[in-house]
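Enquirer: Below is the structure, and that's it, no one-letter string:
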């Protein structure tokens, strides 16, 4: 049993862990990373990236079906080749996994493949390809992520009841699909399978879909998805599921309290996550809350030398939040180890954007109008519809809007909410603005390029102050 001493060991190589390791290495720290499955973690291999590849295929399918709207003729029937769609998605994941492998080599980060278990705040054992290794470090970062939560009465079996992992590599196309939960994961898969021609029903326990978004976005998205042929049930709950060899029978309690039994070919559960913190020896070393590791704004736990980042810590559970925490944590460690040139800054949760890649896309940052009012702000809010934007009309993507929320007294940008084409690419403009503590004056005085959909961002700011030009 070899004993290897490091400055930092990172447990988990997802977008939090591998980024933390790279930043540690950049800062001259001897760094090792432990991974039990695939470098890049869930995000690169089974989450954010390969799902976008699937959604791109669905988007192309959608455009092909609507070719005549663009003056184009496509001869013959348009069909989805499920195996080829999945193969493309897996190829994208493989390319990115290889990219992370290269980054580890480039930054001279020692990779230990296997199951890591903490034996103390700064030591762990790894059981894997080299047998059992004992590793020690001055600091350890836990970045073990999270997994999909199972329904208590219908555990995912990969055949009829799926989590996102099964939904990404289906062996057959569903005919009638039940999606339980309308957060980002549920709605993205509902959108993908709907575009692929599947009959999709979404059941959401709360009174609106994508419940963390502004209510205007939720209402618009529900209307849009319904128009695309989806069945949306809000204020509803799945009370029981019976699985057979041919499908699932679901008892669904509707908004009116009536329980109906409906048959589906498959079911996707997207009802939240469970942190991967069991059996890694962390419970005795850190304060825990429902399995999540409690940390200070820099990632410190209560045990000296032990840190945690990403989905195994309190939310929001987003890849980009994990990466940002990884950098902050690495810099805080370097500072503790005597580096006077680093100035770590804690994460401002109000400036973390959220993106959902359904069709149409949604993106947001900061407070919703309702939350801003709840927080005691006097609010000025404005909305600009894509139908008033020349580029959106030219693209045939005139469905959507941008909404901005300001503090009426100070002009501070409190939040921005968008639904429509490419909004996931546009939200960053408002994120930069919020990070720079912008007010409406700077945004109004910014020159936006024409013709772009981003002009609707400018117009929404103007609309908040009764000055919109194109509505």
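Expert: Alright, I've got the coordinates. If you're wondering where the values come from, they're calculated on a predicted model, not measured in any experiment.

Enquirer: going forward, measure contacts and count neighbours with C-alpha atoms only.
Expert: Fine.

Enquirer: ends of stretch 309-322, how far apart?
Expert: Stretch 309-322 has an end-to-end distance of 6 Å (CA to CA, to the nearest Å).

Enquirer: who's in contact with that stretch?
Expert: 15-17, 43, 48, 141-146, 275-277, 291-295, 299, 323, 325-326, 329, 352, 354 (CA atoms under 8 Å, 6 or more residues apart in numbering).

Enquirer: Okay, and which of these map to helices?
Expert: Those of the contacts of stretch 309-322 mapping onto helices are 17, 43, 48, 323, 325, 326, 329, per DSSP state H.

Enquirer: Kindly present the residues you listed as a markdown table, with separate columns for neighbour count.
Expert: As requested, these are exported to a markdown table (neighbours: other CA atoms under 10 Å):
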| residue | neighbour count |
| --- | --- |
| 17 | 33 |
| 43 | 20 |
| 48 | 16 |
| 323 | 20 |
| 325 | 26 |
| 326 | 31 |
| 329 | 27 |
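
Enquirer: can you give me the helices in this protein?
Expert: Counting by DSSP H, the helices of the chain are 17-26, 41-46, 48-65, 82-106, 164-168, 184-195, 215-227, 319-336, 369-374, 390-395, 423-435, 440-444, 455-464.

Enquirer: Is there a neighbour count for residue 366? I'd like the number.
Expert: 23 (other CA atoms under 10 Å).

Enquirer: ok, and here's another one to check against it:
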């Protein structure tokens, strides 16, 4: 047995950030991990998917080289195996970086499966990694199985793909994002179930490589969490790339064969149709990793499998905390990281601000990219705000035209009386890098007039942000 101030269970973005912040504040800290430092985000999610999408972007640029005055001789072709190999290499580098941070901050790494074992105690048992992580090894100096105690336990065990009845993944014809990230052959026809960030990113990637892609979405439109106008604009761009969509539609039956699958779709009117595909990617959300943690025995309250917490990450049981996906949505790495800092600083007796969920940006790294923060136009109106809406197209931005990326739109929603920025929504090249400007504006309570008075550099894509604000004020210059 070894005593700590804080034990963190799970070494994903929320977990390892919690451990580092705890160590910075002088708390004796350990972190328990059963498969891979860095969690899903670094190993099988955020980072390796972006590596694949960068490969798709490079392929697209090569195909369009003549548009930029560049002559490419020979065939331009996708090498899926090389793309996957690069992506896995990036993931490995990220895991190594987290191991270095644990050493730097003198955080003990305990390798195994953790379970709550009475007040302030965690039992760690040996864990067998999933076959996809068979090569994963504990970092040098890691501790092993045993019973450990701590004044505070922070649960950061994340989530995994939701399994839908009849669409259970088999690793061959029916995939989750795990199999999609390590595909060995390009699907002839990929049927994507779900049009959230994960589904749309993989649809964009495989379409860029030349696969036929069809997306099925149960909601009336794709990207249901986004502003309707932005989602509609994005759908038009995806359709130009050959992606087909069936909205207000569900998969009611899936027949699997040696050469592919046949999916039966039912729309909102009750009409059915069949689609044949080589592979199916199920991207219909995630479910929390809350099993086998001893939560029920410890008396921890759950809601639909998620740990119920307050604004500082505290569960209903003293000394037990939860952050990240395990504590509920939005299921985003940066939300988990922010919750981690708040949780630990509260444990250390500081006075952190609670997380404002209306100021958490969302990013989808498809082509074109999508980014947003705050209220959509629909929600702002539903909440009774008197709003001023401003929009500015990339078509009128010099940098976008020079880049050959003039298909995009920036949309802002301001309170008409106070000038408060209620929401910002963007689709187009590099908008995932630009959204932080609006996040800062909201956090600093910047008004429309203050944004209008700020000097934006020229020529940049960011000028579309100021022009959208000016449009909301009736003052747009370039349209």
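Expert: Arrived safely, thanks for sending. Since the model is a prediction, treat every value here as computed from it, not as a measurement.

Enquirer: if we can go back for a sec, to residue 260 of the first structure, which of the helices of the first structure lies closest?
Expert: helix 215-227 (20.0 Å; CA to CA).

Enquirer: ok, and for that closest one, which residues are buried?
Expert: Buried residues in helix 215-227 of the first structure, defined by neighbour count with 16 or more other CA atoms under 10 Å: 215, 216, 217, 218, 220, 221, 222, 224, 225.

Enquirer: Kindly report the same for stretch 326-339 of the second structure.
Expert: Residues of stretch 326-339 of the second structure classed as buried: 326, 327, 328, 331, 332, 333, 334, 335, 336, 337, 338, 339 (neighbour count, 16+ other CA under 10 Å).

Enquirer: That stretch corresponds to what range in the first structure?
Expert: Aligned by TM-score structural alignment, stretch 326-339 of the second structure falls on residues 312-325 of the first structure.

Enquirer: End to end on that stretch, go ahead and measure it.
Expert: Stretch 312-325 of the first structure stretches 12 Å from its first residue to its last (CA to CA).

Enquirer: cool, and stretch 189-198 of the second structure?
Expert: 18 Å.

Enquirer: Can you give the distance from that stretch to the centre of its chain?
Expert: 14 Å (CA atoms, centre = their mean, to the nearest Å).

Enquirer: picking up where we left off before, for the ones in helices among the contacts of stretch 309-322 of the first structure, name the two members farthest from one another.
Expert: Longest distance between any two of these is 22.6 Å, between 48 and 329; criterion CA to CA.

Enquirer: In contact with residue 466 of the second structure, which residues?
Expert: 451, 452, 456.

Enquirer: Matching it against the first structure, which residue comes up?
Expert: Under TM-score structural alignment, residue 466 of the second structure pairs with residue 458 in the first structure.

Enquirer: With residue 46 of the second structure instead?
Expert: Residue pairing (TM-score structural alignment): residue 46 of the second structure is matched to residue 48 of the first structure.

Enquirer: try residue 433 of the second structure
Expert: In the first structure, residue 433 of the second structure lines up with residue 425, judged by TM-score structural alignment.

Enquirer: Pretty sure residue 428 of the second structure sits against residue 372.
Expert: No. Using CA atoms under 8 Å, residue 428 of the second structure is not in contact with residue 372, being 11.7 Å away.

Enquirer: If you count surrounding residues, which of those two has more?
Expert: When residue 428 of the second structure and residue 372 are compared for neighbours, residue 372 comes out ahead with 31 against 26, by other CA under 10 Å.

Enquirer: Map that one across to the first structure for me.
Expert: Aligned by TM-score structural alignment, residue 372 of the second structure pairs with residue 364 of the first structure.

Enquirer: and the match of residue 466 of the second structure, how far is that from residue 54 of the first structure?
Expert: 32 Å.

Enquirer: Kindly report the same for residue 371 of the first structure.
Expert: From residue 371 of the first structure to residue 54 of the first structure the distance is 33 Å (CA to CA).

Enquirer: residues in contact with residue 379 of the second structure?
Expert: Taking CA under 8 Å, 6+ apart, we find residue 379 of the second structure in contact with no residue.

Enquirer: Distance check, it against residue 435 of the second structure.
Expert: To residue 435 of the second structure, residue 379 of the second structure is 19 Å away according to CA to CA.

Enquirer: same thing with residue 316 of the second structure?
Expert: 35 Å.
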